[in-house]
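**Q** Quick one: sequence and predicted model below, then my questions.
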Amino acid sequence: MEAAIKINSEASKWEIRQKVWDYIEAKNLANFPRPVHNRIPNFKGADHACAHVSNLEIFHRTNEVKVDPDKPLEGARLAVLQAGKTLLVPTPRLRTGLLNKIVPPQGASRQDLRMCSTSQGVKEYSVPIGLDAKITVDLVVVGSVAVSEKGYRIGKGEGYSDMEYAMMASVGAVEDPVVVSIVHDCQVMDIPENLIESHDLAVDYILTPTRVIETKCIHPKPRGIIWAKLDTDMLEKIPILKKLRSLERRAGKDVTLGAGGVGWKRSRGGAGQGGERGPRPRAEALRAGGDRHCVPGRHPLGAPRQRAEEHSEGARSRAAEAKLAGGTAQGLPGLQRRAGRGGRPAGPGGPVRKREECTGRAGQDSEGWQEKKRPARTATEPRRRERKPGLRLAPLRKHAPPPVCCRCFAVMTHRKGRG
């Protein structure tokens, strides 16, 4: 079957993801949530594709199945629960642990099982499983953005599926399981082999709404965590990695971290090895030999800022005094008023606003504003509005709309005539 999306042999992982997401959106092939960018697409027909899981031979031979919590895999989670098998779901972003066991309520009906297979049900009916738990996972179901008939897989760019499999391999939860990916037919394409690395998870079966593809992939699956591809930032992001690293260090394994964290350290947008967005200012500055936090037009992160000579001891106090006296703070650009909309020029001789003398509303300046103070009204002094014979003063109402004439709809003044 000819691929719906053509991929250039020199395309990066990020470009492949963008093509798939754009194609699915353009052809309206996805259900909620939309848009599908930066997600595992919840494609139309996902339930039909998930129905093929129960037809696999490995499905009848296994008791424990690990299924990712993505929306299009909801039908696969339901099939596992209906078959009475143990459903294992990874902890979202591996914040508190590795796997969770979904335990439906006693005497659960089909509707209850369907609820347990949803994202809300995963939160309500999940029980954490420790790293020392004796489990054997023979079937792993993952979501993908793109797959190839050779078994190569590209996720959404965060690397969690690869990391979860490597962590399960490290604790002995998997030996040689069958990995299944459920996608739309348009997500099956030719992926360049040079994009696949040692930590990438390959798939054995591809399930689409119309096909069941056995890949017979020869790319080896990860046998554990490749610590050289991680750095301290990733350990802080996923605390459970610290515990795994401690266990492997005691076992005498090499747990030396890499300097740059290539491989698994990826951002949500797909940054990282194989997922570059293109040249960026920070990357250009880094390649030029500059500080990694210093890009053109930006102060280096963590470096002490040099105080200018004009900002020496007492300069700000002198500038404040000059401002109150009606002058301008020369030599202090930060204290001068910029010329622009709603402001006045701050050059020599330009007017300087005094908050205590302003008679207009806050934030409203005018070119014709003059410095004058209105004397404070005493308690016995009447209101500063002239009373004319034959007119009465309407009571003041705060924030009341102005009265409108019932005949001409003209806005009337606040004075009303008698009779």
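**A** That came through fine. Treat the numbers as computed from the prediction; the structure is a model and nothing was measured.

**Q** alpha carbons only for contacts and neighbour counts from here, please
**A** Will do.

**Q** which ones are touching the residue nearest to D138 when sequence neighbours are not counted?
**A** Distance criterion Cα to Cα, 6 or more residues apart in numbering; nearest residue to D138, sequence neighbours excluded, is P177 at 4.3 Å. Contact analysis of P177 by Cα atoms under 8 Å, 6 or more residues apart in numbering lists 137-140.

**Q** Please enumerate the helices of the stretch 1-150 of the chain.
**A** Here the stretch 1-150 of the chain has its helices, by DSSP state H, counting those that start in this stretch, at 13-26, 46-50, 57-61, 74-82, 110-117, 119-124.

**Q** which one of the ones you listed lies closest to I206?
**A** Counting by Cα to Cα, I206 lies closest to helix 46-50 out of these; the figure is 9.3 Å.

**Q** Mind listing what's buried along the closest one?
**A** Across helix 46-50, burial judged by 16 or more other Cα atoms under 10 Å covers 46-47, 49-50.

**Q** Which one of the residues you listed is nearest to E15?
**A** Ranked by distance to E15 (Cα to Cα), the buried residues of helix 46-50 are led by A46 at 24.1 Å.

**Q** thought that closest one was touching P209?
**A** Yes. Counting by Cα atoms under 8 Å, A46 does reach P209; the two are 6.7 Å apart.

**Q** Mutual contacts of these two, please.
**A** Any residue near both A46 and P209 by Cα under 8 Å, 6+ apart counts here, and that gives H184.

**Q** Make JSON lines out of the helices of the stretch 1-150 of the chain and add distance to I102.
**A** Compiled in JSON lines, these are given as follows (distance: least, Cα to Cα, whole Å):
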{"stretch": "helix 13-26", "distance to I102": "31"}
{"stretch": "helix 46-50", "distance to I102": "18"}
{"stretch": "helix 57-61", "distance to I102": "18"}
{"stretch": "helix 74-82", "distance to I102": "9"}
{"stretch": "helix 110-117", "distance to I102": "7"}
{"stretch": "helix 119-124", "distance to I102": "7"}
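
**Q** Take this one as well and set it beside the first:
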Amino acid sequence: MIDEPSIRNEVRERVWSQLREVARPDSRFAWDFGEFIADYVGSETGADRLLELADDHDCGTWLVTPDNNLDPLRERLIERSIPFLMPTYGIRRGFLSLDPADVPDGQAAFAATLDGMTRFADRVPLETLEADHPSLDIMVTGGSFVTPDGLRMGKGHGFFDLEWAMLRRVGLATADTLVVAAVHDVQLLPEADAPSGMVADHDTVVDHVVTPTRTHRVEGERQKPSGIRWPLLTEAEIRSIPPLETLWHRDGRPTTDDA
């Protein structure tokens, strides 16, 4: 989707080799970290730490990405009766909205999974979110690795950057929305191992990084993207993501990478 310098892929491969020692395999993708964001030992503790951070910032409206390591967080939100949004896998079916009141007693753990979300959450068109949903206080995502200065890299498809850009475009993500990456400690690069100059204009930098053992606050302020960078996308990519295609038509079908 977005061309990336080879250094990003080199770092991914190095981190993935360490992650394999603590990761939990996916039922469909096994150990193919290029296809999913892995769960890992300690994600439950990380979820508790993340909730403490959100409480400190009075966060009430949430978006949580569909990453495996965020199952415990979604379960805790359900148990706390906190509604949240979740993008579908690859954003190919847009966004889901879960009201914990719709989850039967004893089903929170299942409802927090991708299969459970499909059963209990409602698919919400972007136009409905734009008209009716309050702005987001916090957006939480997993990742392949994060640098100390807030660059969060996923699998290399750019989906979280697109989710931010679309929601920023319709007003749900704002300058005040807290962006948090939840990762294992091996995925938060030490300062000495973090290559400089990797942050691009389209990257959605994070404000905090939460691991099972610590909460890292990103120092300094780096402006997040304010819109969608259409020239970085192909028409096929746009048409594969319904809310993105909606905005593309609204913007007058701007020039794309393959035009």
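**A** Here it is on my side, so go on. Worth saying up front: this structure is predicted, and the values here are computed from it rather than measured.

**Q** what's the TM between chain one and chain two?
**A** The pair, once superposed, lands on a TM-score of 0.86 when counted by TM-score structural alignment, normalised by the length of the second structure; 243 aligned residues with a Cα RMSD of 2.1 Å.

**Q** before we move on, back to that, to A319 of the first structure, which of the helices of the stretch 1-150 of the first structure lies closest?
**A** A319 of the first structure sits nearest to helix 13-26 of all the helices of the stretch 1-150 of the first structure, at 52.8 Å, using Cα to Cα.

**Q** ok, back up a step: among the helices of the stretch 1-150 of the first structure, single out whichever gets nearest to G261 of the first structure.
**A** Nearest of these to G261 of the first structure, taken as Cα to Cα: helix 13-26 at 17.7 Å.

**Q** What residues sit buried inside the closest one?
**A** Buried, per 16+ other Cα under 10 Å, within helix 13-26 of the first structure: 13-21, 23-25.

**Q** Can you add distance to V255 of the first structure and give these back as CSV?
**A** Formatted as CSV, those follow (distance: Cα to Cα, whole Å):
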residue, distance to V255 of the first structure
K13, 28
W14, 29
E15, 33
I16, 33
R17, 32
Q18, 35
K19, 37
V20, 36
W21, 37
Y23, 41
I24, 41
E25, 42
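
**Q** part of a strand, is V180 of the second structure?
**A** Yes. Remark: V180 of the second structure belongs to a strand, assigned using DSSP: H, G, I helix; E, B strand; the rest coil.

**Q** Surely it is in contact with T211?
**A** No. Using Cα under 8 Å, V180 of the second structure makes no contact with T211, being 10.6 Å away.

**Q** neighbour count winner among the two?
**A** Shown here are V180 of the second structure and T211; by other Cα atoms under 10 Å, V180 has more neighbours (27 against 23).

**Q** Give the full set of residues in contact with the more buried one.
**A** Contact analysis of V180 of the second structure by Cα under 8 Å, 6+ apart lists 138-141, 206-210.

**Q** between those, which has the most around it?
**A** Scoring these on neighbours with other Cα under 10 Å, the highest-scoring entry is V209 at 28 neighbours.

**Q** And the nearest residue to E149 of the first structure once chain neighbours are set aside, how far from C50 of the first structure?
**A** Spatial nearest neighbour of E149 of the first structure, excluding adjacent residues (Cα to Cα, 6+ apart): T215 at 5.3 Å. Distance of T215 of the first structure to C50 of the first structure, given as Cα to Cα, to the nearest Å: 17 Å.

**Q** Where do the strands of the stretch 51-200 of the first structure begin and end?
**A** Per DSSP state E, counting those that start in this stretch, the stretch 51-200 of the first structure carries strands over the ranges 64-67, 86-90, 99-102, 126-129, 139-142, 146-147, 153-154, 178-182.

**Q** Nearest to M168 of the first structure, out of those?
**A** In terms of Cα to Cα, the element of the strands of the stretch 51-200 of the first structure nearest to M168 of the first structure is strand 99-102, at 9.0 Å.

**Q** what's the span of stretch 225-235 of the second structure from first residue to last?
**A** Taking Cα to Cα, the first and last residues of stretch 225-235 of the second structure lie 21 Å apart.

**Q** what span of the first structure lines up against that stretch?
**A** Aligned using TM-score structural alignment, stretch 225-235 of the second structure spans residues 222-232 in the first structure.

**Q** swap in stretch 59-79 of the second structure?
**A** Aligned using TM-score structural alignment, stretch 59-79 of the second structure spans residues 62-82 in the first structure.

**Q** Buried residues, that stretch. List them.
**A** Buried residues in stretch 62-82 of the first structure, defined by neighbour count with 16+ other Cα under 10 Å: 63-81.

**Q** Next up, the contacts around the most centrally placed residue in the second structure.
**A** Nearest to the mean C-alpha position of the second structure, by Cα atoms, centre = their mean, lies T141 at 3.1 Å. Contacts for T141 of the second structure were tallied using Cα under 8 Å, 6+ apart; they are 64-65, 67, 70, 160, 179-182.

**Q** Mind doing that once more with 10 Å?
**A** T141 of the second structure makes contact with 37, 63-67, 69-70, 152, 154, 160, 179-183, 206, 209 under the criterion Cα atoms under 10 Å, 6 or more residues apart in numbering.

**Q** R61 of the first structure too?
**A** Applying Cα under 10 Å, 6+ apart, the residues near R61 of the first structure are 138-139.

**Q** swap in D71 of the second structure?
**A** For D71 of the second structure, the contact set (Cα under 10 Å, 6+ apart) comprises 39, 43-44, 47, 64-65, 77, 109-114.

**Q** so can I have JSON lines of the contacts of P177 of the first structure showing distance to E236 of the first structure?
**A** Output for these, formatted as JSON lines (distance: Cα to Cα, whole Å):
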{"residue": "V137", "distance to E236 of the first structure": "27"}
{"residue": "D138", "distance to E236 of the first structure": "30"}
{"residue": "L139", "distance to E236 of the first structure": "30"}
{"residue": "V140", "distance to E236 of the first structure": "27"}
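
**Q** Of those residues, which is the nearest to K242 of the first structure?
**A** V137 (23.1 Å).

**Q** how far away is that closest one from V174 of the first structure?
**A** For V137 of the first structure, the distance to V174 of the first structure (Cα to Cα) stands at 5 Å.

**Q** tell me, what's touching those two both at once?
**A** Counting by Cα under 10 Å, 6+ apart, the residues touching both V137 of the first structure and V174 are M168.

**Q** Hmm, E124 of the first structure is touching V103, no?
**A** Yes. If you go by Cα atoms under 10 Å, E124 of the first structure and V103 touch, sitting 9.3 Å apart.

**Q** Of the helices of the stretch 1-150 of the first structure, which is nearest L230 of the first structure?
**A** Nearest to L230 of the first structure, of all the helices of the stretch 1-150 of the first structure, is helix 13-26, at 19.5 Å by Cα to Cα.
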